[in-house]
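# Below are the sequence and a predicted model for it; my questions follow.
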Amino acid sequence: MNMWLKFAIQNTLRNRRRSLVTVSIAALGTAAILLAGGFALYTYEGLAQAAARSTGHLVLGKPDQFVRDEDTPLQHGLDDVATLRTALLADPAVRHVLPKVEFSGLISNGEKSTVMLATGVEPDSEFAVKGPFLTLTDGQVLASGSTDAEIMLGAGLAKSLKATPGTSLTLLASTTEGAMNALDVRVKGIFTTGVPDMDKRLVYTDIATAQQLLVSQRVSSLGVFLDRMESTDEVRQRLTAQHPQLAVKTWLDQAFFYQSVRDLYNRIFGALGLIIGLIVVFVVTNAMAMAVIERTREIGTLRALGTRPAQLLHSLALEGMVLGGVGALLGGAVSLGLSLLLYVVPIQMPPPPGRSVGYPLNIAIDLPLYATTLVAMVLLTVLASGWVARRTVHLPVVEALAHT
C-alpha cells in the first residue's frame, strides 16, 4: 500500500500545473460547501434559540387553546396557575415557568384609536429569562410591583399614536363575559422587535394589568424554560403523563418562521452543494482523463511487464484520492480560518426582508459537517478517477503500446 501511494503521489507531481488546478477546484468546492453549510447551521441555531426564548422550550395550555379560536378573551385560559406552576417547577429539568396573557383590542390616545395585539407578562422574570428579545429605543422596561398601570409600545404603534414615555393612553378590550372594558395606562417604554409589521401592533403590559382589563384571573398559557434545549422531548413526555388534561407543545410546534426558513435553506444549500459537487467531479474527471490518455503507452508498458489492470486502477484511484484529499484539507482549513476570523472581525449583514435591523454574519464550525464534507470530497475524486481510468487499463497491451 505504501509503495502504491508513493507512486500515486509522484505521478501527481509530474504535471504540477494540472494537479494544482485540480487541487484548487477541490479546495474551493470544499470551502464553499462548508461555508454555506456553516451559515445555514448558524442560522438554524439562532432561529431555534430565538423561538425557544420567545415561547419557552415547552408551552402548556388547554388543548382548545392551540386548535380553536376564542370567542372571548381567555375562554380557553388556565385556572389555578400558582398550583400548576409549583408542580412544574418540581421537575429537575425545569428552570422557569412564565405565564402569559394574550389578547387583542383597541388602543387610543383620545383622538385616534388603532388595533393592538397585547401580551401580559411578569416583567422581571420575562426580561431576565428571555434576555434581549427586543430592543428598547426609549424609556424603560416594565417592572413588577408598580402601582400604576403601565405598558410598553412597539415603535411603529408609538409613532402612530404620537406617544412617548409618560404619555397616557387608553386600552379597550372585551372581557371574558363579552362586555367592553377600558383602562387608562401610562407608556413606560418604546421598543422594536426588528419586524416593522409587529412594531405597529405590539403592546406589552404586566399580567395584573391585563387581568384587570379582561376581568379574569386566568392566563393564556405557561412557558416552560428548561436547563438545556436537548431536554425538550424528554421533559415533554414527563409533563404529558403528569398533566393529561393539558396540551404540552414544544417550541418547534410554535416556530412556524423557523420551519419555513429551514425548509427554504435546505433546498437552496442542497442545490448549491449538488452543483459544487458536480463541478468538482467534472474537473477531476477531466484532469484524470488527460493524465490517463497521456500515459496510455506507459500503462501498456506496465501491463506488458505483468502489472494487473486492478493494480493500475488502484494506483490511478489513489492519485484521485491524493488530489481530492489535499484539496479537501486545504478547503477545510480555509473555511475554518474564515469562520474564526468572523468572530474576531464581525461583519454586519443587511436586514432581511420584513425586518428593520441587520444581524452579525457568523459561520458555525460543525465537526460532523466538516467530516462528512471532507470524506465526500475524497470519495468523489476517487470515484471520478476510477471511472475515467477503467477503460484505459483494460485496453489490449498491443493497442496501448501503439497509442500515439
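It's in.
# only C-alpha atoms for contact and neighbour calcs from this point on.
Noted.
# can you give me the strands in the stretch 151-300 of the chain?
168-174, 180-192, 202-206, 221-226, 247-250 (DSSP state E, counting those that start in this stretch).
# what angle separates the longest one from strand 202-206?
I take that to be strand 180-192. Angle of strand 180-192 versus strand 202-206, following axes from the mean of the first three to the mean of the last three C-alpha atoms, to 10 degrees, is 110 degrees.
# What of the fourth one?
Angle between the axes of strand 221-226 and strand 202-206 is 80 degrees (criterion: the same axes, to 10 degrees).
# So which residues make contact with strand 221-226?
Strand 221-226 has contacts (C-alpha atoms under 8 Å, 6 or more residues apart in numbering) with 55-62, 77-78, 93-101, 232.
# Now, these that are in helices?
55, 232 (DSSP state H).
# In ChimeraX, how would I select just the buried ones from the contacts of strand 221-226?
In ChimeraX, a selection of the buried entries from these looks like this (16 or more other C-alpha atoms under 10 Å):
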select :55,56,57,58,59,60,61,62,77,78,93,94,96,97,98,99,100,101,232
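# out of the contacts of strand 221-226, which are inside strands?
If you go by DSSP state E, the contacts of strand 221-226 have 58-61, 94-101 in strands.
# rewinding a little: the strands of the stretch 151-300 of the chain into a markdown table, with extra columns for distance to Ser19?
Output for the strands of the stretch 151-300 of the chain, formatted as a markdown table (distance: least, C-alpha to C-alpha, whole Å):
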| stretch | distance to Ser19 |
| --- | --- |
| strand 168-174 | 73 |
| strand 180-192 | 54 |
| strand 202-206 | 60 |
| strand 221-226 | 53 |
| strand 247-250 | 52 |
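# Comparison target, given below:
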Amino acid sequence: MKTLALAIRNLLRNRRRSITTLLAMIVGAHAVLLFGGYTRNITYGLQTDYVKYGGHLQIERAGYYQFGSGNPAEYGIANYREIIDALKSDPVLAPMVLVVTPTLQLQGIAGNFKQGVSRTALALGVLVNDQNRMRGWNDYHFPVTVPPLALTRTETDAAIVGMGLARVLQLCGQLHVRDCAPQTNPTANAGPGLPADVAQLARTTQAASTSASQQSTIELLAATARGAPNVAELHVVKAEQQGIKEYDDMYVGLHLAQAQRLVYGGDQPKATAIVVQLAHTGDMPAAKARIEHLLATKFKREETEVVDYTTLNPFYGQALAMFATLFGFIALLIAAIVLFTVGNTMSMAVFERTVEIGTLRAMGLRREGVRRLFMCEGLLLGVLGASLGVLSAAALAAVINHSGLSWTPPGRSPVPLIIRVWGENDLIAGTAIGLLLVSMLSAWFPARRASHMNIVDALRYA
C-alpha cells in the first residue's frame, strides 16, 4: 500500500506531464476501439446480408460446390421434402432453426426476342414466403428494414432480374431503370422473334395471363435434366441491384415451381440446395454437426454435404482478413506511440528524482523496491489510460451512432454509420490489456535503470 501511495503522489507531482501521457493513451484507445468497432459493424453487416439471402448452412449434393455450376440439374436432391421435414421435426435442431427452404439454381439464356437481344443468365428458383421470412433475420439489430421479395403475391410466371440484365435486354423503359443506353428502333431492328419450336415450348409452359401485353416479358431458355431444350415466358415485375456487376448482369429470380418445370419438366422435381437459417450464428457449429448426423443416419443414399456461408462466400473471409490486417497495423502503430510516450514520461521522472532514488537506497530500500515503485507508476498510468479510454470511446461511439450519419458500402445504398464498442467485450478487453502491457513495458526500462543507480553517484546531484 505504501508503494501505491507513493506512486500516486509521484504522478500528481507533475500533473501536466501525467495528464499529457494519459491523453496520449486515451487517444490511442480511441483509435483502436473506434476502428475496431467500425470493422465489427462491417463484419456483422456482411454476415447479415449473406445470412438473410443464403442462410447459415446449405445442404447440397456432394461435389455441387466445386462442380455443380456446370450442370446443376445433375446435382439435384430428389427427396428434399423429406429432408426438410426431418430437420424441422428434430428436437435438437428445432430451438436453433428459423427457416429451412429449398432452392433451385439453373443456367440458361434470357432473351428479349422482340428487341433481338439475349444473353446467358443465372436463375434462382425460391419459395417466396420462406425468403421473406429469411429477410427478417436481424440478430445484430441493424436499423435497416429489408422490403419483401418483389415476387410476393405474384403469379408463378413472374420474375425479377438484375439491373445489368435489364439494361442488356432493353427493359429500361418498362422497369424504370436509369443510366441506360438509348434504345434502337424496335420496329426496324427487332429480330424475327422466337423460333417456331421454341415459341411452341413457351406456349405450353406458360400460364395464361390477360395482362401479358402490358408487362415486360422475357424468355428463359434452359436445358432439362435429360438435355432437351425448354423455355418459359416470364413477366418481369422488377429490376433489382445485386451488388456485384457480374451477378447483376446475369441474375433472374423466379418461383421455385417455375424453375422446376424448366429443369425437370414433368419428371420428379428436385432442389439443388436446402437452405438452413439459424436464430443465432453462434449455434452454427452445433447445428452443422447435428444436420450431418441426421443425413448420415436417415438419408444414407443421398450423398450430401453441409456447407456454411463462409465457404459459400469467399469474399467474407477475404474481407475479414483485410480488416484484421488493417486493425493489427493500427494497433501496432498506437502501441509504439504509447510505448515511447510512457517511456519518455518515466525516463523524465527517473532523471528528476535521481537524488530521491539515491536517498531511498541509502536508507536501505533495495533495488527491487525502487523497481517496484516505478513499475507501480506505469501500472497506474495504464489502468487510468485504459479505463478512461474505454469509457470515453464508448461514449463517443454512442454519439456517432445517434448522430444520423450514413455511409455507402460498395454496391449498396446508404446505410447508417454504426460503431460497435459497448458490448464487444473481447475488443474492449484486448485494448485495455494491450494498453496495460505497453505501459508496463514502457516503465520497465526506466525502472531497471533507476534500480541499478550507484548510491554515491545519485547523491552527487543533491
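Okay, I see it. Bear in mind that the values here come from a model prediction, so they are computed numbers and not experimental data.
# Just the TM-score for the two chains, thanks.
Between these two chains, after superposing, the TM-score reads 0.92 (TM-score structural alignment, normalised by the length of the first structure); 399 aligned residues with a C-alpha RMSD of 2.3 Å.
# Just the helices from the stretch 51-200 of the first structure, written as ranges.
63-67, 81-89, 123-130, 155-161, 196-199 (DSSP state H, counting those that start in this stretch).
# which of those helices is buried the deepest?
Of the helices of the stretch 51-200 of the first structure, the one with the most neighbours on average (mean count of other C-alpha atoms under 10 Å) is helix 155-161, at a mean of 21.
# start and end residues in the second structure for that one, please.
The counterpart of helix 155-161 of the first structure in the second structure, using TM-score structural alignment, spans residues 163-169.
# Next, count neighbours for Pro409 of the second structure.
11 (other C-alpha atoms under 10 Å).
# So it belongs to a strand, correct?
No. Looking at Pro409 of the second structure with DSSP: H, G, I helix; E, B strand; the rest coil, it is coil, so not inside a strand.
# check contacts around it.
Val415.
# what residue of the first structure takes the place of it?
In the first structure, the residue paired with Pro409 of the second structure is Pro351, using TM-score structural alignment.
# and its match, how far is that from Tyr359 of the first structure?
For Pro351 of the first structure, the distance to Tyr359 of the first structure equals 7 Å [C-alpha to C-alpha, to the nearest Å].
# aligned partner of Arg201 of the first structure in the second structure?
Checking TM-score structural alignment: Arg201 of the first structure goes with Met250.
# residues contacting the closest residue to that match other than its chain neighbours?
Closest residue in space to Met250 of the second structure, ignoring its immediate chain neighbours: Ala121 at 4.3 Å, by C-alpha to C-alpha, 6 or more residues apart in numbering. Going by C-alpha under 8 Å, 6+ apart, Ala121 of the second structure touches 107-110, 249-252.
# State whether Arg420 of the second structure is indeed within a helix.
No. Assessed with three-state DSSP, Arg420 of the second structure is coil; it does not lie in a helix.
# residues contacting it?
Contacts here follow C-alpha under 8 Å, 6+ apart; on that basis Arg420 of the second structure touches 34, 36-38, 40-41, 397.
# Which of these fall within helices?
Members of the contacts of Arg420 of the second structure lying in helices (criterion: DSSP H): 34, 36-38, 40-41, 397.
# any idea which of those is closest to Gly358 of the second structure?
Leu34 (44.3 Å; C-alpha to C-alpha).
# Let's verify the counterpart of Arg361 of the second structure in the first structure: helix, strand, or coil?
Using TM-score structural alignment, the equivalent of Arg361 of the second structure in the first structure is Arg303. Three-state secondary structure (criterion: three-state DSSP) places Arg303 of the first structure in helix.
# Look up how far Pro309 of the first structure lies from Arg303 of the first structure.
7 Å.
# Likewise for Met377 of the first structure?
Met377 of the first structure is 25 Å from Pro309 of the first structure, by C-alpha to C-alpha.
# Those two - which one has more neighbours?
Using other C-alpha under 10 Å as the criterion, Met377 of the first structure and Pro309 rank with Met377 on top: 23 against 19.
# That one corresponds to which position in the second structure?
By TM-score structural alignment, Met377 of the first structure lines up with Leu435.
# Secondary structure element for that match, which one?
Using DSSP states H and E, Leu435 of the second structure sits in helix 425-451.
# from memory Leu35 of the first structure sits against Ile363, does it?
Yes. Between Leu35 of the first structure and Ile363 a contact is recorded at 6.5 Å, counting by C-alpha atoms under 8 Å.
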